[in-house]
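Asks: coords below, sequence missing:
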């Protein structure tokens, strides 16, 4: 569906196509479209972003609390915005603007391209069903927050205590009766005749059988009484469970009904539903919100209106979410979990920049060996080089070293992120590997990293403790999570401040993925990303993080050995 306005059978100016107010003819157009998951914004995309940023600052049409104004009412929610530089059918260059999710409670705003499907239109099936789901949520919240469940649990506990006490008393009674029978037997053997004793024994056996029967009856009644006491609580629990199951089913149906509305175009003019796109990509159900990010909206509008996509960029505006690291005005790649399948399909038919993650490193890259003996090899790993083979790129420290030492192994004791340079320890045999690895596990190895932070740190030293887990919506990014994250602790010391940047020493006390990068950038950590960190900060010539020092016990001599390599930044 075209969203341009028709007047007198002529197309009026497209309100979503924005022209540059400055001369841009001198800026060469890119030969390939932006690879959306790792890119440096093209100059035209940067200029378009500046136009959008100025519009956000000056517009008077809507109010949204981005967290940039301390006294503004409402919850602060930062937002990802996107720009798509396009060429119209007359070869004129302009740009489209978009945002991810909702803005100021709406999906549709005059300046920004409309959503692929607007679920928030009045009386839409989404809003009607959302009312039902909200009602279910309220019912569940009322039940879970009520005193009834507590009272039912208390009543059950009291009933169980009473029944258990009765059971103990009953068993004590049977135990006493058994002892009395034994005493009677022992006494009667010496005073009764054989015939009389036989009659007595028969009676005592009957008493014993009676006691067993009464115990069986008591146990059965105990179970019946307990079941009766448990039923009110179980009914209460089942009521909540039934409401939750109804909510789950209705949510699932609603999500599928929504997904049926999301049909995406690609540059070849083909259309495919989001369910089919994800099925072909990873055979999984699309995550909630798939298709609501800025990039798919922008491309969809461009294709619908015969605009040729030229370059893409996305930037963050506002306060960072508490768990993630998003910095105001920084550019970010598209998210992986929701956007990779969709954009992979939508970009078919376009010439797109190569994925740098799929490019093999230069074969001439050297792996300097700084120490070697019969048990160990210690190298100075260059930046942007894998420790172990990746899914697509095989060249790595491991593959290079296994060629050099074909009889060695398991070799890799620990890893460095691809972008991190510095000291990497390799073991030539299983025994050395086991001994060194145990030192890593027991935290007896001392490691020191040097990093250059993109800002000024006023403190001289400190400790950061922020739990970390992977961002399931945007791997390999990590986020801070106090519920499911793993403990991550870093000690740091300031070295110097030079030209507005701070050089620091990091002593990681745990070894989580991206620990130093996230602890640097997160507002509750250093609040200052590492220079060149394209995941948590801004891209540069390299990530300025270097594993500079390591100390551990030699696996054979047990002598404490240490190594230091100065970073090249």
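Replies: Received the coordinates, thanks. From a predicted model like this one, the values you see are computed outputs, not experimental measurements.
Asks: only C-alpha atoms for contact and neighbour calcs from this point on.
Replies: Fine.
Asks: What segments of the stretch 301-450 of the chain are strands?
Replies: 308-317, 369-372, 376-381, 411-412, 421-427, 446-453 (DSSP state E, counting those that start in this stretch).
Asks: Check the stretch 1-150 of the chain too.
Replies: So, for the stretch 1-150 of the chain - with DSSP E, counting those that start in this stretch - the strands run 6-7, 10-11, 18-19, 79-87, 93-99.
Asks: Contacts made by the last one with the rest, please.
Replies: The contact list for strand 93-99 (Cα atoms under 8 Å, 6 or more residues apart in numbering) reads 16-20, 48, 52, 79-88, 111-114, 293-295, 297-298.
Asks: cool, the longest one as well?
Replies: For strand 79-87, contacts defined as Cα under 8 Å, 6+ apart pick out 44-45, 48-49, 52, 66, 93-100, 103, 294-295, 298-299, 302, 307-318.
Asks: And for stretch 253-272?
Replies: 116-117, 119, 126, 129, 273-275, 288, 291, 300, 303-304, 342, 345-350.
Asks: Go again with 7 Å.
Replies: Stretch 253-272 is contacted from outside by 116-117, 273-275, 300, 303, 345-350, using Cα atoms under 7 Å, 6 or more residues apart in numbering.
Asks: okay, now the one to match up with it:
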């Protein structure tokens, strides 16, 4: 029988404990479509297909506080097939994806604002092209300032007076055309700026609402939301990685965490170094502040 971890591994610097590797091996076999103790229910095709395009999976070895029985939990980062509630995996810390819920309704409002902004900006690009062609058919007159060959001083003065008058008349016409163009767009420019301010406000409000509902627990049973943990609006996707989802489920279900491991499954992403079947530490951008809170109260191995 494989011994259980004595100290919880540091999720930012670790070699997977043998019992974590055993748990992950069972999960990997299930993901490959093999019979596995992980679950008697095979993974559906859509789940396996999307996971194969690249997804981080995690396992958390736990001991049940009621009777000391050991086992493990499994989780995945974010959503799979638009869901965070697949059987045999821990759910999201906060499920904000209900079709008629607060997040989706307000997200739809922001999408509507974005559409109007896109339309106005497309119209503005057309208008900018028009502005560059305002003087077509009436280009700015160009004159030779120097006295022409055989031109007397008096003739040169009269010519320059006429040319200056012509240029002045052209400038008046140009100014009138420009003013007319600006008048047509002034109202739309005001609307565009107003929509952009509205979009920012709605996005900030929705982000604050969302992260205030991620109430993260630590091993002492204390809670903080993500706004409190980060001291500002957190990066997008915070609270949705494997590690916080696994720990949150354990804390809220009478399970004591013993060790965890995270493994990349499927295709490598373009912007990160991730290889199929390799173990990886928790991310610094989102997980470090969150786990710094959630691991309080556990005996955690130091980060060398």
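Replies: Now that the structure is in, tell me what you want to look at. Since the model is a prediction, treat every value here as computed from it, not as a measurement.
Asks: Got a TM-score for the pair?
Replies: Overlay of the two chains. TM-score (TM-score structural alignment, normalised by the length of the second structure): 0.82; 293 aligned residues with a Cα RMSD of 3.3 Å.
Asks: before we move on, back to that, relative to residue 332 of the first structure, which of the strands of the stretch 1-150 of the first structure is closest?
Replies: Of all the strands of the stretch 1-150 of the first structure, strand 79-87 sits nearest to residue 332 of the first structure, with 8.6 Å by Cα to Cα.
Asks: Mean per-residue distance, that closest one versus the second structure.
Replies: Its aligned residues in the second structure lie a mean 0.7 Å from strand 79-87 of the first structure after superposition (mean Cα distance after the TM-score superposition for the first structure).
Asks: The second structure: matching residues for that strand?
Replies: Using TM-score structural alignment, strand 79-87 of the first structure corresponds to residues 55-63 of the second structure.
Asks: Stretch 329-340 of the first structure too?
Replies: Under TM-score structural alignment, stretch 329-340 of the first structure corresponds to residues 277-288 of the second structure.
Asks: Show me which positions of that stretch end up buried.
Replies: Applying a neighbour-count criterion of 16 or more other Cα atoms under 10 Å, one finds 277, 279, 280, 281, 282, 286, 287 buried in stretch 277-288 of the second structure.
Asks: end to end, how far does it reach?
Replies: End-to-end distance of stretch 277-288 of the second structure (Cα to Cα, to the nearest Å): 23 Å.
Asks: do stretch 273-290 of the first structure as well
Replies: Stretch 273-290 of the first structure: ends 11 Å apart by Cα to Cα.
Asks: can you pull the buried residues of it?
Replies: By 16+ other Cα under 10 Å, the buried positions in stretch 273-290 of the first structure come out as 273, 274, 275, 277, 278, 286, 290.
Asks: Please apply the same query to stretch 123-130 of the second structure.
Replies: For stretch 123-130 of the second structure, by 16+ other Cα under 10 Å, it's 124, 127.
Asks: Now find how far off-centre the longest helix seen in the first structure is within its chain.
Replies: As assigned by DSSP state H, the longest helix anywhere in the first structure is helix 194-259. The gap between where helix 194-259 of the first structure is centred and where its chain is centred comes out at 43 Å by Cα atoms, centre = their mean, to the nearest Å.
Asks: Which residue in the first structure occupies the aligned position of residue 90 of the second structure?
Replies: By TM-score structural alignment, residue 90 of the second structure lines up with residue 113.
Asks: if we can go back for a sec, any chance of the buried residues of stretch 273-290 of the first structure in a markdown table with distance to residue 206 of the first structure and secondary structure as columns?
Replies: Shown next, in a markdown table, are these (distance: Cα to Cα, whole Å; DSSP: H, G, I helix; E, B strand; the rest coil):
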| residue | distance to residue 206 of the first structure | secondary structure |
| --- | --- | --- |
| 273 | 79 | strand |
| 274 | 77 | helix |
| 275 | 74 | helix |
| 277 | 78 | helix |
| 278 | 74 | helix |
| 286 | 71 | coil |
| 290 | 76 | coil |
